[in-house]
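# Sequence below, structure please.
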Amino acid sequence: MSAHNSWGNRLYRGEVAYDFIGKQKRWYTISGALLLISVVSLVVFGLNFTLDFRGGSQFDIKSSTASTQTITDHVGAIVKDPQVYSSSSADGRHVIVKTTPLSSDQLAKVREAIATDAGQKDKPDAVTVQLVSGSWGHEITQKAIEGLIVFVALVMLYLAVFYEWKMALSGIVALIHDLVITAGIYALIGFEVSPATVIGFLTILGYSLYDTVVVFDKVRENTKGLGTTKTDQSYTQAANLAVNQTLIRSLNTSLIALIPVASLLFAGTVVSGGAGVLQDLALALLVGIAVGTYSSIFIATPILADLKEREPEMRTLKRKASGSQAKAAARAERNAVPTQDDRLGAEYPGDPEDFEAAGAGEPARDVPRGPRNQPVRGDRGRNRPSGKRR
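Model (predicted):
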């Protein structure tokens, strides 16, 4: 297939299309189920915050042979639910242990246990300790929430000024949809929420907004002149055309963005041993980009179309467009019916008199077929001698 006739070009020209807007109830049902699961996960399981948010102690030792499972068992006998993982860096392999806030006695015991398991029993100082206070974690949380509120406010202002308030409301609903589902996935699976995760959340909100604005810009272009110069198309139809026209662009942009994100996730999981900053950032981006792409196509634009169709002018336009399309369909159907000329031209080739006698130019009707009876001449038998023939 040539590039001119490719599927993407046919979508853009409107030769083929999928009714995204017309099936909005289906998308609302899917999103409603995802939101319900996310909210239940957040209430039941909650988010698994790192030490940067809840405070605690972090132990770090350089060792190429220490077993994370052995350290988990020994430290777990001292403090409840320690987090133990390994991480690779330029100077070698490190084992990192994170715990809740500890007393001075517990701190010394954990440090000694880690050094013993790492083969450095007589060198407890080889284990570096970092203490994170709960107040500092609370401040990090507060700053993250403030940044999110400011971001949402600026987004609403931008959309309301450069587009319209209905687009602003639709975009914000899509952003909240993305944020809740992403947070619900983190709670359901048990991913850790770190400062890098918060950065990832803000990034995916910006990415989702970008994708939504691209679709809205095409919607505004397609709906320009509706009700004045354009009366053969409703707002919903123009918006659906915009979604189809930007569909390939949205999918290609998402796939291209997922390539470096997958690289980050691979580097954070395999190379660095997991539970690092790269993994936290990549997980948030991976989940958010997928959810943001979905919302820009299936949530933001259908909500916008529903809001616009409530306007009296758009309801009137929808009725006019339906009438115009019904007339066009009837006209096309009439043009597609074969005329008597077409039918008889095939049945009486080379016989113009018979063609005209059969009713040329009239609508097609069933024409009797079979032998044709010849007319009887009035002078039949005249001037023939009487009697028997010899």
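# Could you use CA atoms for every contact and neighbour count after this?
Noted.
# This protein: strands as residue ranges?
In chain order, the chain shows strands spanning 48-49, 56-62, 83-89, 92-99, 128-132, 192-193, with DSSP state E as the criterion.
# how about these, which one is nearest Ile172?
Ranking these by distance to Ile172, with CA to CA as the measure, places strand 192-193 first at 23.0 Å.
# got the contact list for the residue nearest to Leu278 when sequence neighbours are not counted?
With CA to CA, 6 or more residues apart in numbering as the criterion, Leu278 has its nearest non-adjacent residue at 4.7 Å, and that residue is Gly268. By CA atoms under 8 Å, 6 or more residues apart in numbering, Gly268 lies in contact with 274-279, 282.
# now Gly56
For Gly56, the contact set (CA under 8 Å, 6+ apart) comprises 98-102, 131-134.
# That one and Leu102, how far apart?
Noted for Gly56: a distance of 7 Å to Leu102, by CA to CA, to the nearest Å.
# How about Leu241?
60 Å.
# Count the neighbours of Tyr28 for me.
Applying other CA atoms under 10 Å, we find 15 residues neighbouring Tyr28.
# Equivalent analysis for Gln237, please.
With neighbours defined by other CA under 10 Å, the count for Gln237 comes to 20.
# What of Tyr210?
As a measure of burial, Tyr210 has 16 neighbours, counting by other CA under 10 Å.
# So which residues make contact with stretch 35-50?
Counting by CA under 8 Å, 6+ apart, residues outside stretch 35-50 touching it are 177, 180-188, 190-194.
# The same query, at a cut-off of 6 Å, please.
When contacts are taken as CA atoms under 6 Å, 6 or more residues apart in numbering, the neighbours of stretch 35-50 outside the stretch itself are 181, 184, 187-188, 192-194.
# before we move on, back to that, and the strands of the chain as JSON lines, adding distance to Asp19?
As requested, the strands of the chain are exported to JSON lines (distance: least, CA to CA, whole Å):
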{"stretch": "strand 48-49", "distance to Asp19": "40"}
{"stretch": "strand 56-62", "distance to Asp19": "53"}
{"stretch": "strand 83-89", "distance to Asp19": "48"}
{"stretch": "strand 92-99", "distance to Asp19": "51"}
{"stretch": "strand 128-132", "distance to Asp19": "53"}
{"stretch": "strand 192-193", "distance to Asp19": "38"}
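# To check against the first, give me the structure of this:
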Amino acid sequence: MSRLGDLGARLYRGEAGYDFVGKRKIWYGVSILITIVAFAGLLVRGLNMGIEFQGGAVFTTPRTSVSVEHAREKAEEVSGHAAIVQELGDGVLRIQVGGMDTQQSDRVREELAEDFGMKASEINAELVGPSWGSQIANKAWQGLGIFMVLVVIYLAIAFEWRMALAALIALIHDITITVGVYAIVGFEVTPGTVIGLLTILGYSLYDTVVVFDGLKETTRNYTKQTRHTYGELANRSLNGTLVRSINTSVVALLPVAGLLFIGGGVLGAGMLNDIALSLFVGLSAGAYSSIVIATPLVADLKMREPEIRAHDRRVLAKRAKDAEDAGNAGSAAAGAGDAPEGVADGDGTGEEGEPVSVGHAAEDDTPRGAAGSRPPAPRGRGRGRSSGRRR
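Predicted coordinates for the structure are as follows:
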């Protein structure tokens, strides 16, 4: 068995593990800090909305030796607006300029063609209106709202409302972190980004449901046992599914990472790059939240119930009583093994370490005469004589 498989077996049997539930406040603090940073980046820098959302023109050049930096400087010079230039591979450039109408688009294309040393007809120009992007955004928000409502209803029926609430908080946590990363780093928000964000919800929810299923199975007969508290069983369940959850996330991240770093970074995949980027950030956040947010939050909600709190107190009281009884039994066993005072140990010493002899012990039991130290006369002395006097 591999080391990872052996670790998974030990985690499942409860022989090893990390106290996620016991240290949940630390993880809550880390998540809150990340969320605050994400919101700060969103408020300070804002989102870099793509041309599909703000309108403008997209110019695609044929294969050229013009650098990305030069193309961006020239596009901003002739248009008067900020430009985004991407290399799509084999020297093909994609130039996005926002806030342009048809006449401005034609003029910018001609000036770019003249500077790049090519014909204007060789540069493909597409004019995008902001209405299309706003429709996509509205549909995305509607889909997000409907999805979350259905998720809460399903989890409340399949598990319980506390798990549904925890899963909803974890989903919001994942989306917030992903949007915050886009704002801080300055990634462009495109329709591909929206598709990736909606896809994140399914992956994050899948990982959370795997963890919740193990928690439900472990705590099924919770009140019929008196060995573990609810938090301890929840933590044991989480450690039991930890390796499975990590493996699921890694397997999902590997193709996304390949699409992002190879397809986007090397080949310049355009729309696929935007989708892969949002998926990579969202899946990483989802793996994190399903482990350190979802289950500890469910345990927090459950341990607030009067029945669970009362049972946890009984478990802890029984555990303390068993420990006290074991301590008393150990003390009694240790006392029974000590030698009585005045009786020699195996090395010929008494309780205080003083030498003890058998003759001295016998002397204490014999009445003493005037001398106090004369030994008694033998019993056979003077037998068969009229008197004990020596002739």
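# Go through the contacts of Gly268 of structure 1 and say which is closest to Gln83 of structure 1.
For the contacts of Gly268 of structure 1, the residue nearest Gln83 of structure 1 by CA to CA is Ala275; the value is 9.5 Å.
# Mind naming the longest helix for structure 2?
helix 306-336 (DSSP state H).
# Which one of the contacts of Gly56 of structure 1 is nearest to Ala290 of structure 1?
Looking across these and measuring by CA to CA, the closest to Ala290 of structure 1 is Lys98, at 30.8 Å.
# For that closest one, the count of nearby residues, please.
For Lys98 of structure 1, the neighbour count with other CA under 10 Å is 20.
# Return the residues in contact with it.
57-58, 82-83.
# mind redoing it with 7 Å?
Applying CA atoms under 7 Å, 6 or more residues apart in numbering, one finds that Lys98 of structure 1 lies in contact with 57-59, 82-84.
# Of these, which are reproduced in structure 2?
Retained in structure 2 (both residues aligned by TM-score structural alignment, their matches' CA atoms under 7 Å) from the contacts of Lys98 of structure 1: 57-59, 82-84.
# just those now: which is nearest Ala168 of structure 1?
For these, the minimum distance to Ala168 of structure 1 (CA to CA) is 42.3 Å, reached by Gln83.
# number of nearby residues for the nearest residue in space to Trp27 of structure 2 that is not next to it in sequence?
For Trp27 of structure 2, the nearest residue in space outside its immediate sequence neighbours is Val292; the separation is 6.3 Å by CA to CA, 6+ apart. Applying the criterion other CA under 10 Å, we find 22 residues in the vicinity of Val292 of structure 2.
# ok so, going back, on average, how far is the longest helix of structure 2 from the matching bit in structure 1?
The superposed helix 306-336 of structure 2 is, by mean CA distance after the TM-score superposition for structure 1, a mean 3.1 Å from where its aligned residues fall in structure 1.
# where's that helix relative to the chain centroid, distance-wise?
33 Å (CA atoms, centre = their mean, to the nearest Å).
# What of stretch 212-221 of structure 1?
The mean C-alpha position of stretch 212-221 of structure 1 is separated from the chain mean by 15 Å, CA atoms, centre = their mean.
# Read off where it ends up in structure 2.
Residues 208-217 of structure 2 are where stretch 212-221 of structure 1 aligns, taking TM-score structural alignment as the criterion.
# If you count neighbours, what's buried in that stretch?
Buried residues in stretch 208-217 of structure 2, defined by neighbour count with 16 or more other CA atoms under 10 Å: 208-212, 214-215.
# Residue in structure 2 paired with the residue nearest to Leu278 of structure 1?
In structure 2, the residue equivalent to Gly268 of structure 1 is Gly263, according to TM-score structural alignment.
# how close does its match get to Leu88 of structure 2?
For Gly263 of structure 2, the distance to Leu88 of structure 2 equals 10 Å [CA to CA].
# residues shared between the contacts of those two?
The contact lists of Gly263 of structure 2 and Leu88 share Ala269, where a contact means CA under 7 Å, 6+ apart.
# how about the helices of the stretch 251-390 of structure 1, start to end?
277-295, 301-308, 312-336, 340-347, 352-357 (DSSP state H, counting those that start in this stretch).
# Same list, those, but as TSV with mean neighbour count and distance to Ala160 of structure 1 please.
Compiled in TSV, those are given as follows (neighbours: other CA atoms under 10 Å; distance: least, CA to CA, whole Å):
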stretch	mean neighbour count	distance to Ala160 of structure 1
helix 277-295	23	19
helix 301-308	21	13
helix 312-336	14	20
helix 340-347	16	59
helix 352-357	13	68
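# Relative to Gly227 of structure 1, which of the ones you listed is closest?
Closest to Gly227 of structure 1 of these is helix 312-336 (CA to CA; 6.0 Å).
# separation between the residue lying closest to Glu192 of structure 1 once chain neighbours are set aside and Arg54 of structure 1?
Once flanking residues are discounted, Glu192 of structure 1 sits nearest to Asn48: 4.9 Å by CA to CA, 6+ apart. Taking CA to CA as the measure, Asn48 of structure 1 falls 10 Å from Arg54 of structure 1.
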